[in-house]
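Trainee: here is my input, please return the structure:
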Amino acid sequence: MEADRAPEKTSDGHFVVIEGRKWRATDPAVPEEIAARRRRHLMSARRAVRTATTGKDARAEREARARVQRAKVALGERGAAWWEQTDDDRRRRWEEGLAGLDADAE
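Mentor: Okay, the predicted model is just below:
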């Protein structure tokens, strides 16, 4: 996949296909500015996982993986399927997720 092209999506838009593998798509209702902030948290948490595993720090790895999970849930990529949630539930998921991620970063 070229870096400037969006990944292929399934016909229902629920999944993206990357190298032949399906992954749950980010909730399209999440405002782009908020989604971008969550992606920054996700990338930071993934870097923390790498640092912790390289340093063999099990506690730091658990904490970093928990941050990855919170970011993925906030984006709608894990947890309850966003297409099965009400608009209010979806908004609450991304607002609470972002607040928790921002608190983690402090």
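Trainee: contacts and neighbour counts: CA atoms only from here.
Mentor: Will do.
Trainee: residues of the lengthiest helix in the chain that come out buried?
Mentor: Longest helix in the chain, counting residues (DSSP state H): helix 32-54. The neighbour-count criterion (16 or more other C-alpha atoms under 10 Å) identifies 35, 38-39, 41-42, 44-46, 48-49, 52-53 as the buried residues of helix 32-54.
Trainee: which one of these is nearest to residue 27?
Mentor: The shortest approach to residue 27 among those belongs to residue 35, at 8.9 Å (C-alpha to C-alpha).
Trainee: how far away is the closest one from residue 20?
Mentor: Here residue 35 is placed at a distance of 24 Å from residue 20 (C-alpha to C-alpha, to the nearest Å).
Trainee: compare with the first, here's sequence two:
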Amino acid sequence: MVRGRLWRRSNPALSDNVRAGLVAELMDARRIIGSAGRTGDTEAIAAARTRVHAAKVALGERGPVWWDDGAPDLNRHMARKTPYADWFASLDLSAAHSFSNGSAG
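Mentor: Model (predicted):
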């Protein structure tokens, strides 16, 4: 969850080696987007975005769901507007907020 929004996690059935390779591919493509953005290379940006999407689909973060229990895909939904609203309301987010602002310690 990021800022109250649910995000789909990677498929936990992936082996550590497969996951590591896909994450490395994802991060490499993201680095290319950054460097190509600084130079204005729109073709490289488009190609790297395609690689990002492919890595995220392979990780299970996008595309068809990897679970088989019939639960809906609530990716990118606000937690307070989902069946997880009560759970979300029960979280103590003040500690996470303090930490993210660098004031915890």
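Trainee: please enumerate the strands of the first structure.
Mentor: For the first structure, the strands defined by DSSP state E cover 8-9, 15-18, 21-24.
Trainee: against the second structure, where does the first one fall?
Mentor: Counting by TM-score structural alignment, strand 8-9 of the first structure pairs with no residue of the second structure.
Trainee: show me what that strand is packed against.
Mentor: When contacts are defined as 3 or more C-alpha pairs under 8 Å, 6 or more residues apart in numbering; DSSP states H and E, strand 8-9 of the first structure packs onto strand 15-18.
Trainee: do the second one as well
Mentor: Using 3+ C-alpha pairs under 8 Å, 6+ apart as the contact definition, the elements that strand 15-18 of the first structure packs against are strand 8-9, strand 21-24.
Trainee: looking at those, which is closest to residue 69 of the first structure?
Mentor: Of those, nearest to residue 69 of the first structure by C-alpha to C-alpha is strand 21-24, at 13.5 Å.
Trainee: before we move on, the earlier item: ranking the helices and strands packed on strand 15-18 of the first structure by mean neighbour count, which comes first?
Mentor: Per residue and on average, the most neighbours among those fall to strand 8-9, with a mean of 16 (mean count of other C-alpha atoms under 10 Å).
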